[in-house]
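Chemist: Using only what follows, build the 3D model:
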Amino acid sequence: MTICMGPAENVEPETFMTNPGNFILFVTDNHARNFLGAAGHSHVRTPNLDSLAKRGVLFKNAYAATTLCCPARAAIATGLYPHRTGFWDNATMYDGSVRTWHHHLRDAQVSVAAIGKLHYRSAGDDNGFSEEIHTMHVVGGIGSPLTLLRATEGGVPSRAGHKAIYGNSGPGQTDYQIYDRQITERAIDWLRRNADNPEPWALIVSYPSPHPPFRADQEFWELYPPEEMPLPPTWDAPNRFDHPAVAYLAWMNQVSAGLDESFLRDAYAGYCALITQTDAEIGKVIDMADEFGLTDTTRMAYTSDHGEAIGAHGILGKANLYEHSAGVPLILAGPGLPEGKTVSDCVSHVDLFPTILDLFDVPNETGGNLSGISLLQVIEGQHDPRPGFAEYHAMGSVNSSFLIRQDNWKLIYHVDMPNQLFDLASDPNEACDLLAGGSTHPKEAELKGLLRRQVNPEALNARSKSDQLARIEELGGLDMVRNAGSIAASPIPGKEVLLEKI
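Modeler: Predicted coordinates:
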């Protein structure tokens, strides 16, 4: 049984090595927490990430700060939740205005390089890196203006491109798989050039996969026959769209009529295949780090910006706070860290900032103003367990929503809509909302109180919409934003964006 608020498993208080060494952070896009061999998934194969977990620490209850690319990546960088920074969505993205852990390391004379997908505003901003190599940022420094319409009375319009991109699942490749290989090549080249550097360094290696479309090389596709895929138990549940927030998300993405089983099996198989292919790319970098003699001096971490529903609750993508979308894999391994350890405490993207500073023994100059704590404290059992928390204020939502979890009890708080309550011990798939149909439960009040000690949901809903409306005006007004088109997938460096007209 998962006890989110319980202590780390099999941990005796001890002090792990935190003297400066090297650090590699692997980041992917769209990788759900449970789609990992080390997490016990019945089908997906992730041998390289499983191996990393075996020689390190697996956090089995890690949460994204929010479930959309740009604001999630901003939280990883800044150590602050979206409500602390105002980076709400894919049109109000990280812009260099808030100091990151990259800035702190660079100021401490630690070289910090980034390769691959960052999804910040621009490489022209000071994002805190010593160098950016072949990085992906939002289109034109503007991103996806359509997401801002969630602040208007009409909201974001229904769009066909979202479902269509999942229909492009199968053997083969898209630009993202080409970019994945380019990222791996550049990461290996960077390691080759820096392997003998006596000074400590940090490297981000960030892949766009497994973001849809779910196309993978034939060798990986063949591992996952669609007819053998274990579809989520809630994919066609009669009550899957009963909650108004889920019904709106399904309407916006044109899946309200339900998902065809054959369509979903292909998408599910493609998702698993692409995860395995991305795992192989990460494995190439890890193997070369070992070949270059870096294993004994280099800590490594792995996470993803958010998860993926892949049919659970009848939806595709993210933009919600169910476990499949808010839960992310998180692994920390390397010299001085325990091996083969699993930690059950709830942890978050925002914990990476203080963790990385700890690993380099660099002081936190934010004045203790971070949202998270060092994962080393969690591993060592030196900090009381915290509630799980996440928030969402972007495309696919009518109003802001918040996740608060204590032990196995989880509340999804919806501003001006009914809340949802789940007992994850007996209902890990969140199939049974204990507040559905106007039902009551004593845990709701308890979790609402816990949430309100952290944030004011209604105030943040109003502030996020106010900021989004102001951004609409900055971009030229409603007509410009409505006519900007929808971006289903950001283009890789050197490619033009393909817009879906609404």
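Chemist: Could you use CA atoms for every contact and neighbour count after this?
Modeler: Noted.
Chemist: ok, Ser97 - how many residues close by?
Modeler: Other residues near Ser97 number 10, with proximity taken as other CA atoms under 10 Å.
Chemist: For the comparison step, fold the sequence that follows:
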Amino acid sequence: MDRPPNILVVLSDEHTAAAAGWAGHSHVQTPHLDRLAAQGLSFDRAYTNSPMCVPSRLSLLSGRYVHQIGAWDNGVIPGPSYRTWGHHLREAGYTSVIAGRTHFNGPDRLLGFDRRLTDDLAFWLDHSGRPPRRTPDWRRPTNSHVTEQGTGDHVHTQHDIAATDAAVDFLRAPGEDPFLLYVGYMHPHFPLVAPPEFRALYDAADVELPAAADDQHPVISLLRHGFRNDESLTEEQFREATVCYWALISHLDHQIGRLLAAVPDDTVVIYTSDHGEMAGHQGIWQKQCFYEPAVRIPLLLRHPSLSAGRTDAQVSLVDLLPTLRDIAGLSADPALPGHTLLDPVDRPVLSEYHAQGMVDGGFMLKSGPWKYCYYGAEHPPQVFNLADDPLELHDLSGDPPLVRRLDAELRLLLDPDATDARAKSDQAARMAASTASRG
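Modeler: Next up is the predicted model:
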């Protein structure tokens, strides 16, 4: 058997799909990722399976949906049965190595990987398992996720540089075995504090203020209130927040350029992000919802057997593990819901959200041009036709036959009401256990 190829997977945090040069953005500068896109395959309709950090990462690293592994929120600690890319690729003789951000809660810093070069920032990690409070009166303490902005040397920047340094050192002497190197970055996650040389690339006058729907859905209104997105920003704050976000993307691109310079051309390279960033669209900063800026993500794949180009096959992050197994020469695992990206198949996408800001669980089905968002029987759904309404300004949920058809399609993937009940039960048990342990 031929030796399987080395694999580099790069995961950023909060990079929305549209904010990149290869994606057609008129201002965001990503020359290194643009070059990678030109060498490989760009997935123009790639989605996260949860618009939240820990649920998304536990889903993509296990190749299983959020509801299948109980990864409801950012407090979840993976149990001993949790299997990651490292467990799977060990079967093919790979050494699996981590540098940087994984957002693994709990004391196990490897979760099936063989080595860790650098770790997460400790203050992001939760070792209590305590879930968020999901009540209508919950509010984030401040709106610093958008108002903390400007230039400076932030700890996130230092973390990302250190992760790149360690990864490049590993790539100089990786050893004899084929390797899977996962490099996780903080950028462009808020706070929006950008290195000055990258902030200098942008002019705040170039920022276009986004449109928003006239009448907001009640679930979205509560979400905005909870995350203090209903607190008004000055136009100057909005523009500065946007260009700082762009600058963080360019700094991320610079770090990825350093990685790409260190790997041979025959190394398989995958770039993606855990979820997007609303960046003021629909009056929202951060994610936690199912609008396109929050759930559509960049996804690039360079593989010697793939022709360079673009595909509009609809895919999601659960497709990464089947892809890695395929690259490694392993057979398809029927327990995994995803499909290899070496032979992309257009399929419906499922995304879920079970955390603060939404009292009841949220579920998104993306099927063809249609997006169906279900928020429980007590709330109206949302329906958008992205072919006709790419900005998602016109809710079509007033069409009962359409809603019934899309709801039936969602229920082929899961029972949303039963899933919501299970999430709440699990979160209540974890809350009680956490409270008891604190005395």
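Chemist: Can you give me the TM-score here?
Modeler: With the length set by TM-score structural alignment, normalised by the length of the second structure, the two chains reach a TM-score of 0.94; 436 aligned residues with a CA RMSD of 2.0 Å.
Chemist: can you tell me which residues contact His187 of the second structure?
Modeler: Residues near His187 of the second structure by CA atoms under 8 Å, 6 or more residues apart in numbering: Ser12, Asp13, Glu14, His15, His156, Thr157, Asp160, Leu248, Ile249, His251, Leu252.
Chemist: mind listing which of the residues you listed are in helices?
Modeler: Among those, the ones falling in helices (DSSP state H) are His156, Thr157, Asp160, Leu248, Ile249, His251, Leu252.
Chemist: Of the residues you listed, just say which sits nearest to Glu352 of the second structure.
Modeler: Ile249 (25.5 Å; CA to CA).
Chemist: Could you find the counterpart of the closest one in the first structure?
Modeler: Using TM-score structural alignment, the partner of Ile249 of the second structure in the first structure is Ile275.
Chemist: Same question for Glu148 of the second structure.
Modeler: Aligned partner of Glu148 of the second structure by TM-score structural alignment: Asn168.
Chemist: Hmm, Phe214 and that match touching each other?
Modeler: Yes: the criterion here is CA atoms under 8 Å, and Asn168 of the first structure meets it with Phe214 at 6.7 Å.
Chemist: Find residues that contact each of those two.
Modeler: Counting by CA under 8 Å, 6+ apart, the residues touching both Asn168 of the first structure and Phe214 are Ala267.
Chemist: Between these two, which has more neighbouring residues?
Modeler: Each of Asn168 of the first structure and Phe214 has its neighbours counted (other CA under 10 Å); Phe214 has more, 30 against 18.
Chemist: The more buried one contacts Ala267, correct?
Modeler: Yes: Phe214 of the first structure lies in contact with Ala267 (CA under 8 Å); the separation is 6.6 Å.
Chemist: any shared contact partners between those two?
Modeler: With CA under 8 Å, 6+ apart, Phe214 of the first structure and Ala267 have common neighbours Tyr166, Asn168, Ser169, Gly170.
Chemist: most surrounded residue in these?
Modeler: Ranking these using other CA under 10 Å puts Ser169 first, with 26 neighbours.
Chemist: residues in contact with the nearest residue in space to that one that is not next to it in sequence?
Modeler: Leaving out its chain neighbours, the residue that sits closest to Ser169 of the first structure by CA to CA, 6 or more residues apart in numbering is Phe214, at 4.6 Å. Counting by CA under 8 Å, 6+ apart, Phe214 of the first structure touches Tyr166, Asn168, Ser169, Gly170, Ala267, Gly270, Tyr271, Ala273, Leu274.
Chemist: just checking, what residue in the second structure corresponds to Phe214 of the first structure?
Modeler: Using TM-score structural alignment, the partner of Phe214 of the first structure in the second structure is Leu192.
Chemist: for Arg106 of the first structure, same thing?
Modeler: So, by TM-score structural alignment, Arg106 of the first structure is matched to Arg90.
Chemist: before we move on, back to that, next, count neighbours for the closest residue to the match of Glu148 of the second structure other than its chain neighbours.
Modeler: Once flanking residues are discounted, Asn168 of the first structure sits nearest to Pro213: 5.5 Å by CA to CA, 6+ apart. Residues within reach of Pro213 of the first structure, counting by other CA under 10 Å, total 27.
Chemist: With the one 5 residues further on instead?
Modeler: Neighbour count of Gln218 of the first structure, defined by other CA under 10 Å: 13.
Chemist: My guess is it contacts Pro171. True?
Modeler: Yes: between Gln218 of the first structure and Pro171 there is a contact under CA under 8 Å: 5.2 Å.
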